[in-house]
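A.B. asks: Give me coordinates for this.
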Amino acid sequence: MNKYLLSSLCLLALNNVQAQPLTLPTGTITATAVDNDTVSLNTPTTAGSRLNLTAMETPASVESLTGEQIRTRGDRSVQDAVSRSTGISRTGTPGDGGTSLQARGFTGQSSVMQLFDGNRLYTGMGTATFPVDTWSVERVDVLRGPASVLYGEGATGAVVNVIPKKPFDGEIENHLRVGYGSYDRQQQAFDSGGSLTDTLSYRLNLNRLRSNGWIDRGDSASDFISAALRWQATDDLTFTLAHDYGDQKPMNDFGTPLINGHFKDSLRDKNYNVSNDKQHYNDQWTRLTSDWQISDSVSSSNELYYLKAQRRWQNAENYNFNRDTQQLSRSGYFGIGHTQEQIGDRQTFTFKHTLFGLDSQTVTGVDYNRIRFQLDSNSPFNDVLPNGQPVDLYHPQPGRFESADPYRSQFQSTTKQMSVFAENRTQLSERWSVVTGVRRDYVHVDRTNLIDDSQSDKTLTGNNWKAGLVFALTPDTSFYGQYATSTDGVGGLISLSPSQQQYDLATAKQTEIGMKQLFWDQRGEFTLAAYHIVKKKLLTDDPGNPTLKQQVGQQSSNGLEASLDLQLPHAWQLQANVAIVKAKYDDFSAVVTGETVSYNGNRPTDVPRRTANLWLSKAINDDLKAGAGVRYVDARFADMANQNELPSYTVVDATLSWQALRNTTLGLQVNNLFDRQYAQSQYNEGQQWILGEPRSFFVTADYTF
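C.D. replies: The predicted structure is shown next:
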């Protein structure tokens, strides 16, 4: 496959050869008062490299979305926005904070890492809940494929880096938004920034969201505050102090149960949870960053950060329909609480130098984290009624949370992580450049059982590297190839059980080739990539002893990805992407009812074969703009046996904005324009479908002053 693909890439690019000297674009990221409307292949990206390389210079699949794009399209969460990018789909449930993603055949927080301002939250038991919304987002950068050499374990499928709005120099500018829409959805938001003195600048963002939800008892609320103060101490030294606070109670929806294996539309808005249900997340993140330009060729950056996260669930989560009795039962009364504190520091030095007489740039660094995590729950989660509580299908009585086991502290862990890393880019010639990287991770986990006071510990190490080659055929066309490795935990590192602590990190490797091109006087962009990933050391059941696991499993994926961005005549703009992935278990089995069942050849859960996105926008005149987007996700399996399938879906969204006055803009967002019924994700091995929102509208009024 790769031979024919490479031949096609070469033929396509030869049509665009320009006989002229090559000068690769360079640049730096600067905060401005207003988010840039577009990003291009010449925009430096934060996800694909620590060397401030542009997408054209990076031998990997990288993609960026501006905050303005995200908000204009009506995407309320980072996950909504990112799932419009190439090959990424949503798989979130209340158990993971609704933030889980799928990329290149790999799913969940353990394989698709999500960063905030370049910093990693070590998720306890697969849960990440930050940031709360998209109001304070300046940009989102995505790197598809293994990224452990940059960010450590847990990044085989992709990395998503959310960059918040930054302080900027200049006159103070303010932006106020109020909004109202379907299901009594409300928003009040404020954004302010600018210079306080010649050396001090700031940024402040506030956002309040409320909604009654589209299911019974589906109320939700969130509050977010983001504040940053930057001090330009000297021309070469800058300090930035930032604090972000989020408190959210999302709509607590564990899905619609299937009846005899089929979805019933009449149950779409039913809520089968208890009346005193809980889903509450509180996150606080403080960062102190210093940037020092030591000399023309040496710079230093340090980031000291502190994170505190608290999460609480109390729900009846499983709703099963019995074919024999034709009765729905409610079970799975889970009460869970997480308390997490993380303190970390990352120090990097960047050098511009020569290597064997060639222009070169190197970044070296050290990363340290100390994480304290505590789990409280009603484990072992025995229900009062062993066979579940009968519930009326059409008129469910909420009832109260009941458990046969007390809610109490279960365990506490202290995790110490340290890594050293380096990345280099060397310009081999006018057209050829090579990008390499290495990383060594050390993790030690101490765990104390708070019930019997037993203790366990584990030390894990990970070694990863990458090497990529870029050939710039013209200033606007480049080919690349890359080999990269990654490591994933068998579970969240800070919450590994004593049995999980016996195992090593899972390992993965990827080979990727592709091309990137600017054309039509840089009014168009095109990217194409092909990849092959193999992940080993998956946990499978031991055929000789069902109570034990073996770390011998293997999973792989092959895929093609393409994206297109066109600035068309008459103020039309088109953005589109498509991805095809063939993912499978190569060596994976489990013990089912006492017998070993092989899942070799089956597709992993929640992985669609195809995804596609399109967004078309038009500036009708100077004051009126319209846009519409289509999102397609192919069918997915909800279980490893590939017996329960979630159907494919196509959803259309539309937007309209009108600058009514010089400083006032009115907007209309319509989500799910044709009111499609679709399962965005699943729960309870596909017995419950977590549905996408029905057709809804949201009207906004923005005022700047």
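
A.B. asks: hey, let's count contacts and neighbours off CA atoms from now on
C.D. replies: OK.

A.B. asks: Have a look at this structure and report its longest strand.
C.D. replies: strand 327-355 (DSSP state E).

A.B. asks: other SSEs contacting that one?
C.D. replies: strand 298-322, strand 358-377, strand 389-391 (3 or more CA pairs under 8 Å, 6 or more residues apart in numbering; DSSP states H and E).

A.B. asks: could the ones you listed be laid out in JSON lines, adding mean neighbour count and distance to Asp184?
C.D. replies: Listed next are these as JSON lines, based on neighbours: other CA atoms under 10 Å; distance: least, CA to CA, whole Å:
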{"stretch": "strand 298-322", "mean neighbour count": "20", "distance to Asp184": "24"}
{"stretch": "strand 358-377", "mean neighbour count": "19", "distance to Asp184": "34"}
{"stretch": "strand 389-391", "mean neighbour count": "17", "distance to Asp184": "28"}
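
A.B. asks: packing partners for the helix or strand where Tyr4 lies?
C.D. replies: Using DSSP states H and E, Tyr4 falls within helix 2-14. For helix 2-14, the packing partners by 3+ CA pairs under 8 Å, 6+ apart come out as strand 506-519.

A.B. asks: And the strand it packs on, what's buried?
C.D. replies: 506-518 (16 or more other CA atoms under 10 Å).

A.B. asks: Distance from that strand to the middle of the chain?
C.D. replies: The gap between where strand 506-519 is centred and where its chain is centred comes out at 19 Å by CA atoms, centre = their mean, to the nearest Å.

A.B. asks: And it, what does it pack against?
C.D. replies: helix 2-14, strand 477-488, strand 524-542.

A.B. asks: which stretch among those comes nearest Gly213?
C.D. replies: strand 477-488 (35.9 Å; CA to CA).

A.B. asks: picking that back up, kindly reformat the helices and strands packed on strand 327-355 as TSV and extend each row with distance to Pro44.
C.D. replies: Putting these into TSV (distance: least, CA to CA, whole Å) gives the following:
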stretch	distance to Pro44
strand 298-322	17
strand 358-377	15
strand 389-391	55
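
A.B. asks: Any idea which of those gets closest to Asn2?
C.D. replies: Comparing the helices and strands packed on strand 327-355 by CA to CA, strand 358-377 comes nearest, at 30.1 Å.

A.B. asks: Alongside the first, I'd like the structure of this one:
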Amino acid sequence: MKPRHRGQPAAVKAGDHPKQFPRSLGKGLPLSAVLSAGVLCLGAHATIEASAPGQQDKNVETLVVIGQSGGHGNGPEYGYVTEEASVGNKDGMSVLETPQSVSVVNRELMEVQQPATTSQALRYFSGINSESYGGFGTHLDLTRIRGIAADYYLDGLRLISNVSTWSPQLEPYTLERIEVLRGPASALYGQGSGGGIINQVSRRPEAQSGHEMILRGGSFQHRQIGFDSTGALNEDSTWLYRFTGTGLDEHGQIEDTRHKRIYLAPALTWQPNERVSWTLLGTYSNEPELPDYNSLPAISLGLDGSRYPQINPDRNYTDMDYQGSSRKQHSVSSLLAVVVNSVWTFNSNLRYMNVDSKIQRTAVYGFEEQNDHLYLKGVYELAPASSQTWQFDNHVSGKVELGSTTHALILGADYAAGTLKSNSYRTESVLFDPYDPVNYRPDIVPDLSDSMQNWPYNMRQEFERLGIYAQNQIAWQSWRLTLSGRFDHASNDYRIRSYAPAWNIVEQNEQKWTWRAGLGYVSATGLAPYLSYSTLFDPQFGADYSGRPFVPVESAQAEAGLKYHPEGSATMLTAAVFQLNQENVKSGDTQHLGFWIQTGEIRSRGAEFQAMTALSDNLNLIAGYTFLDTTVTEDALYQGKHPTQTPEHSATLWLDHWFTGSLEDLRVGAGMRYLGSTWGNPSNTFKVPAVDLYDLAVSYDLFGLTDHEVTLSLNVSNLSDKQYTASCKSDLYCFIGQGRYATATLTFRW
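C.D. replies: A predicted model of the protein is given here:
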């Protein structure tokens, strides 16, 4: 696909592709029910008013409300640069006017780099560390922003799932864009992580008909097929559809692992007039086989001053006769947007989601030294889990003129409720010899009956969350003052058995005010300095190994930054300095695999720089650098230490070039990722070495050879096949890096 800014840059809406088709209930219920009914009534009234004959405002432009509902965004794009993002205020807002650091991965960049996961799509953006689990984590999206875990969203609503099991994962081929907001966002989004928000935006139905099919093959017997079809269902284009899906079958980097997945994403939009749009989005994913990630002790990988030779990191130290992990997920989302009049718009977003997963594996659970020989310990584990969640987010937004000022207002309420169930059963550990050339795995017939009956870990949780929020962004000349406030109430009812026969019943009720204030200046040249302060409140799901429920996390961040984007250009430069303090941060339990603990307080401060620009009509550049100083400032054991899996320095550089003349259909891109060293355990006694990795992307449009829109592309990750350790959570749990991974893709469009 040729860059949108090739030649003279022109504003391109999301979904417009030159030469191609468009892409683009429980306690507290009375209060929540009253608020829900009130806001829904407002939405119904808005719909009636918008649809009434003779009531339409002729000055209202044709509504692309697909973007306003659910965080799709309507801003123009210039190559890799997107001018607006919904993640900063739930509706489309200029990135320059958002008083926090924002990045957008658009469809064009994803098509060039062909990421297999959302985590991989974020690898060239500053402040983001999304591949800490390396070769073991391709079926997981776990991301840290500024050293703190981030929350994943889909179309403006949070993805909620169990702790210590497989989280929902989306197929990037079904996404239009990925938006990142760095730092606390409770003032609008409510209870969430201090790292920030990663909002994954689905592809939406388009009026112009278009179809696409991909065939992909690659390393580790990778085989994938994908399709995307969109268009109108009737002559006046009031009914639109889109259907996107993929089928995947591949073997993992580690021997004897396999990943199978069917992923379907149907969508239907009803747009009866210029003011009303209602979109239904579905997702269905079935993964009967997952390539379980398996950590290894640092001593077995030559780290922490090990005196033993490194074991073969590509071997699978799991008893494959017992292997059987899987995941199923499905969701239905309703996104309604109504233009009430020339000032006000109403959005109502609703989702139901269900996730069923099972972990069945042999986990490497430590080591033992005998007669100057290293043995590993394997534990047979069974951990089924499920989650069922309901969410809605209703808000009105509009712009009001008061004297010489303009007020962009948002007022809304959101609600989430659900039931989470998780279980864990384990055998006693089994010693095995990882250096044995043949029998390097545990090999027993596991008996989990005693654990299931007498020493299980079971958790049942029912939760409700309600929030009311408001925001006013005041514009006066070139100044922008953003004020946001929110009140949250959360109730959690737990029933927990922590390796004991008796159930422990715990009830939690929490409430908190959070806020954000930001001041920015947007000059006519595209230069936009800003200051902001934001707070966060996040009641936690789950409990620690002993059965104690987690207490809420609280965060506060101060940030100053500078953004530069001349209007209509393919350049976006951002720089930011920040300090983020977070209390009761969750981190991996170094003594109990799959469990979490809470530390006292972590301070994260640093600086980020990000550049996206077209150096010429045919040459694109993405560059990023992050300096990050994270310190445990309060903790009984680790005060003054630095968290694991968090590099102090990291940098990225990506260049891609369209050739001209006889090679005008050829595009070549290359990238470098520098991942700085990280501490390997909470006590900071050893480090995981830094590594630099190289990626390659080559594509060729076969238009002239076939008279059809056909593209052949090659993408290679870790081009030199460098062997490295991605990160360690402790002395016992380290994760090898992803080796060289190459795929060839043939894309047909008509």
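
A.B. asks: What's Gly520 of the second structure aligned with over in the first structure?
C.D. replies: Under the alignment (TM-score structural alignment), Gly520 of the second structure pairs with Val470 of the first structure.

A.B. asks: can you give me the strands in the stretch 401-550 of the second structure?
C.D. replies: Secondary structure of the stretch 401-550 of the second structure (DSSP state E, counting those that start in this stretch): strands located at 405-426, 430-432, 457-476, 479-498, 504-521, 527-538.

A.B. asks: can you redo those strands as JSON lines with distance to Gln370 of the second structure?
C.D. replies: JSON lines is the format used below for the strands of the stretch 401-550 of the second structure (distance: least, CA to CA, whole Å):
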{"stretch": "strand 405-426", "distance to Gln370 of the second structure": "24"}
{"stretch": "strand 430-432", "distance to Gln370 of the second structure": "11"}
{"stretch": "strand 457-476", "distance to Gln370 of the second structure": "32"}
{"stretch": "strand 479-498", "distance to Gln370 of the second structure": "32"}
{"stretch": "strand 504-521", "distance to Gln370 of the second structure": "40"}
{"stretch": "strand 527-538", "distance to Gln370 of the second structure": "46"}
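
A.B. asks: Indicate which one of the ones you listed is closest to Tyr80 of the second structure.
C.D. replies: Of all the strands of the stretch 401-550 of the second structure, it is strand 527-538 that lies closest to Tyr80 of the second structure, at 18.8 Å by CA to CA.

A.B. asks: That closest one against the first structure, how far on average?
C.D. replies: When the first structure is overlaid, strand 527-538 of the second structure sits 1.0 Å from its aligned residues on average, using mean CA distance after the TM-score superposition for the first structure.

A.B. asks: what helices or strands is that strand leaning on?
C.D. replies: Going by 3+ CA pairs under 8 Å, 6+ apart, strand 527-538 of the second structure lies up against helix 186-189, strand 504-521, strand 553-564.

A.B. asks: Just put these in TSV and tack on distance to Tyr533 of the second structure.
C.D. replies: TSV is the format used below for those (distance: least, CA to CA, whole Å):
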stretch	distance to Tyr533 of the second structure
helix 186-189	11
strand 504-521	5
strand 553-564	5
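
A.B. asks: Ala413 of the second structure is nearest to which of these?
C.D. replies: Closest among these, using CA to CA: helix 186-189, at 9.5 Å.

A.B. asks: Which helix runs longest in the second structure?
C.D. replies: helix 29-51 (DSSP state H).

A.B. asks: how about the helix or strand that that one is followed by, aligned to which bit of the first structure?
C.D. replies: Of the helices and strands lying after helix 29-51 of the second structure in sequence (DSSP H and E), the nearest is helix 65-68. With TM-score structural alignment applied, helix 65-68 of the second structure matches no range in the first structure.

A.B. asks: Quick check: which helices or strands does helix 65-68 of the second structure pack against?
C.D. replies: Helix 65-68 of the second structure packs on strand 276-289, strand 326-339, going by 3+ CA pairs under 8 Å, 6+ apart.

A.B. asks: start to end distance for stretch 147-166 of the second structure?
C.D. replies: 21 Å (CA to CA, to the nearest Å).

A.B. asks: if we can go back for a sec, which of the helices and strands packed on strand 327-355 of the first structure sits closest to Val149 of the first structure?
C.D. replies: Comparing those by CA to CA, strand 358-377 comes nearest, at 12.0 Å.

A.B. asks: Give me the angle between that closest one and strand 408-427.
C.D. replies: Here strand 358-377 of the first structure points in a direction 170 degrees away from that of strand 408-427 (axes from the mean of the first three to the mean of the last three CA atoms, to 10 degrees).

A.B. asks: Strand 358-377 of the first structure aligns to what range in the second structure?
C.D. replies: Going by TM-score structural alignment: strand 358-377 of the first structure matches residues 405-424.

A.B. asks: picking up where we left off before, most tightly surrounded among the helices and strands packed on strand 506-519 of the first structure?
C.D. replies: strand 477-488 (a mean of 25; mean count of other CA atoms under 10 Å).

A.B. asks: hang on, the earlier thing: my guess is the match of Gly520 of the second structure meets Trp432, correct?
C.D. replies: Yes: with contacts counted by CA atoms under 8 Å, Val470 of the first structure reaches Trp432, the gap being 5.8 Å.

A.B. asks: neighbour-wise, which of these two wins?
C.D. replies: Val470 (25 against 16; other CA atoms under 10 Å).

A.B. asks: To which residue of the first structure is Asp314 of the second structure aligned?
C.D. replies: Per TM-score structural alignment, Asp314 of the second structure is aligned with Asp269.

A.B. asks: give the contact list for that match.
C.D. replies: For Asp269 of the first structure, the contact set (CA atoms under 8 Å, 6 or more residues apart in numbering) comprises 214-216.

A.B. asks: just to revisit the earlier point, following element in sequence after the helix holding Tyr4 of the first structure, please.
C.D. replies: Next along the chain after helix 2-14 of the first structure, taking DSSP H and E as the criterion, comes strand 61-66.

A.B. asks: how about that next one, aligned to which bit of the second structure?
C.D. replies: Using TM-score structural alignment, the residues of the second structure aligned to strand 61-66 of the first structure are 101-106.

A.B. asks: buried ones in that stretch?
C.D. replies: Buried residues in stretch 101-106 of the second structure, counting neighbours by 16+ other CA under 10 Å, are found at 101-106.

A.B. asks: Reformat the residues you listed as a markdown table; add distance to Ala726 of the second structure.
C.D. replies: Output for these, formatted as a markdown table (distance: CA to CA, whole Å):
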| residue | distance to Ala726 of the second structure |
| --- | --- |
| Ser101 | 26 |
| Val102 | 26 |
| Ser103 | 24 |
| Val104 | 25 |
| Val105 | 23 |
| Asn106 | 27 |
